[in-house]
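Asks: Okay, predicted coordinates and the sequence, questions at the end:
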Amino acid sequence: MIRYFIPLFVLVHCAFAADRTAAWKKVAEAEANGLPKTAMELLEPIVEGALADKAYAEAVKAITKKIRHHTEIQGGKAEEKIGNLQAEIEDAPDEVKPILQTILAHWYWHFFQQNRWRFMQRTQTGEAAGNDIMSWDLARILAEIDKHFSTALAAGENLQKMSIADYTELLT
């Protein structure tokens, strides 16, 4: 009985992976044709399937692409992209959170680099600036970047279980 179950499981798993490969091709086609909404819609089943199959690297790639396309549709504001990723992190499985936290820290860092002159001209406020990234001072943006990198590194046990080879597409 078990000798039939294992090949069946492998066959089903390969079929789902093949479906996602075809879906990725459709996403690339939509991107090439300048159709971010279509690409975003095509990415949703990829995210769900990858999470169900515990293909976390693929899920992270799909989540970040989906957020980028959503942001592009909404006007391309970096602060919106950051907010969308924060919302995704809250709902993400624990295995994915450290990677998403790292990406979020990088997106904050990139936002800081693009707006460095604004942050350098601001004085530090005595009260908390809230969640509006456009009103933050230098200390707040740097603290937020540090917080997200530290949060990602605090999940050291999860990170050590991950294979870096799975994330090569994100690293290049």
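Replies: Perfect, thanks for sending it. The shown structure was predicted, so the numbers you read here are calculated from the model rather than taken from an experiment.

Asks: make it CA atoms for all contacts and neighbour counts henceforth
Replies: Noted.

Asks: how about the strands in the chain?
Replies: With DSSP state E, there are no strands along the chain.

Asks: What segments of it are helices?
Replies: 2-32, 36-52, 56-74, 78-91, 97-114, 116-121, 138-154, 156-161, 168-171 (DSSP state H).

Asks: Serialize the ones you listed to a markdown table and add fields for mean neighbour count and distance to Ala129.
Replies: Listed next are these as a markdown table, based on neighbours: other C-alpha atoms under 10 Å; distance: least, C-alpha to C-alpha, whole Å:
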| stretch | mean neighbour count | distance to Ala129 |
| --- | --- | --- |
| helix 2-32 | 13 | 37 |
| helix 36-52 | 19 | 32 |
| helix 56-74 | 20 | 23 |
| helix 78-91 | 16 | 15 |
| helix 97-114 | 19 | 16 |
| helix 116-121 | 13 | 13 |
| helix 138-154 | 16 | 8 |
| helix 156-161 | 12 | 31 |
| helix 168-171 | 10 | 32 |
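
Asks: In addition, the following structure is provided for comparison:
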Amino acid sequence: MMKKLYLILTVFMFSQFGNAQANNSYDQLWQQVDKHELENRTKSALQVVETIFSKAKEENNYTQTIKALLHKSAYVMTLEEDAELNIVNEFKSEIELADAPTKQILHSHLANLYWQYFQYNRYKFYNRTTTESKVDPIDFRTWDLNTLFKEIDEHFSASLMSAEKTQSLPIS
């Protein structure tokens, strides 16, 4: 009995050690990101975040994937023209590939991106005429107010799908 208990404890400890190492590698990478941010080296921070993003996707680590995608979005906003469009398109493509709960979280963030865009560009939307359909289905910057609000509503609603499954997931 004692040998079995010892064997079980040993296996458990080694399995936890592997998880700690995986978290440690992410922690080390995020420390590099923080260092680059403090030094105002946005491109360098973006490169590390892209490494984290690729690694997290490969390991199906949805918390790190989402965190990396959000950081990546912030850096891209600083570095690129037409950043809003590129970020929204990346969120859309990630939503297509993602499983629950990542999909719901990304839907929520995408709806929030649309909402923030509206908040900062409200004056543009108030002068636009309503159209029957999306003028350009890819470029949300050309949409009228009703179309944008429908899209925001669709994504917030999609973020609430599979609530039971999402609620059963551990938070940490």
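Replies: In hand now; what should we look at? What you see is a predicted model, and the numbers here were worked out from it, not measured in a lab.

Asks: What does the superposition give as a TM-score?
Replies: Once the chains are laid over each other, their TM-score by TM-score structural alignment, normalised by the length of structure 1 reads 0.83; 165 aligned residues with a C-alpha RMSD of 2.2 Å.

Asks: picking that back up, closest to Ala128 of structure 1 out of the helices of structure 1?
Replies: helix 138-154 (8.7 Å; C-alpha to C-alpha).

Asks: Tell me the residues of structure 2 aligned with the closest one.
Replies: Helix 138-154 of structure 1 lines up with residues 145-161 of structure 2 when matched by TM-score structural alignment.

Asks: Pipe the helices of structure 1 into JSON lines and attach distance to Gly130 of structure 1 per row.
Replies: As requested, the helices of structure 1 are exported to JSON lines (distance: least, C-alpha to C-alpha, whole Å):
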{"stretch": "helix 2-32", "distance to Gly130 of structure 1": "35"}
{"stretch": "helix 36-52", "distance to Gly130 of structure 1": "30"}
{"stretch": "helix 56-74", "distance to Gly130 of structure 1": "22"}
{"stretch": "helix 78-91", "distance to Gly130 of structure 1": "13"}
{"stretch": "helix 97-114", "distance to Gly130 of structure 1": "15"}
{"stretch": "helix 116-121", "distance to Gly130 of structure 1": "16"}
{"stretch": "helix 138-154", "distance to Gly130 of structure 1": "10"}
{"stretch": "helix 156-161", "distance to Gly130 of structure 1": "29"}
{"stretch": "helix 168-171", "distance to Gly130 of structure 1": "31"}
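
Asks: what sits against Gln74 of structure 1?
Replies: Counting by C-alpha atoms under 8 Å, 6 or more residues apart in numbering, Gln74 of structure 1 makes contact with nothing.

Asks: So what does it match up with in structure 2?
Replies: Aligning on TM-score structural alignment places Gln74 of structure 1 opposite Glu80 in structure 2.

Asks: How about Trp24 of structure 1?
Replies: Counting by TM-score structural alignment, Trp24 of structure 1 lines up with Trp30 in structure 2.

Asks: quick one, what contacts its match?
Replies: Trp30 of structure 2 sits next to Val49 when contact means C-alpha under 8 Å, 6+ apart.

Asks: Now Ile133 of structure 1: closest residue in space, sequence neighbours ignored.
Replies: Of all residues not flanking Ile133 of structure 1 in the chain, Glu79 sits nearest, at 6.7 Å (C-alpha to C-alpha, 6 or more residues apart in numbering).

Asks: Next, find the distance separating the one you found from Gln114 of structure 1.
Replies: 12 Å (C-alpha to C-alpha, to the nearest Å).

Asks: before we move on, what about Asp132 of structure 1?
Replies: Counting by C-alpha to C-alpha, the gap from Asp132 of structure 1 to Gln114 of structure 1 is 16 Å.

Asks: Let me see the contact set for Gln28 of structure 2.
Replies: Counting by C-alpha under 8 Å, 6+ apart, Gln28 of structure 2 has no contacts.

Asks: where's it relative to Gln21 of structure 2, distance?
Replies: Using C-alpha to C-alpha, we find Gln28 of structure 2 at a distance of 10 Å from Gln21 of structure 2.

Asks: Ok, Val11 of structure 2 next?
Replies: Noted for Val11 of structure 2: a distance of 16 Å to Gln21 of structure 2, by C-alpha to C-alpha.
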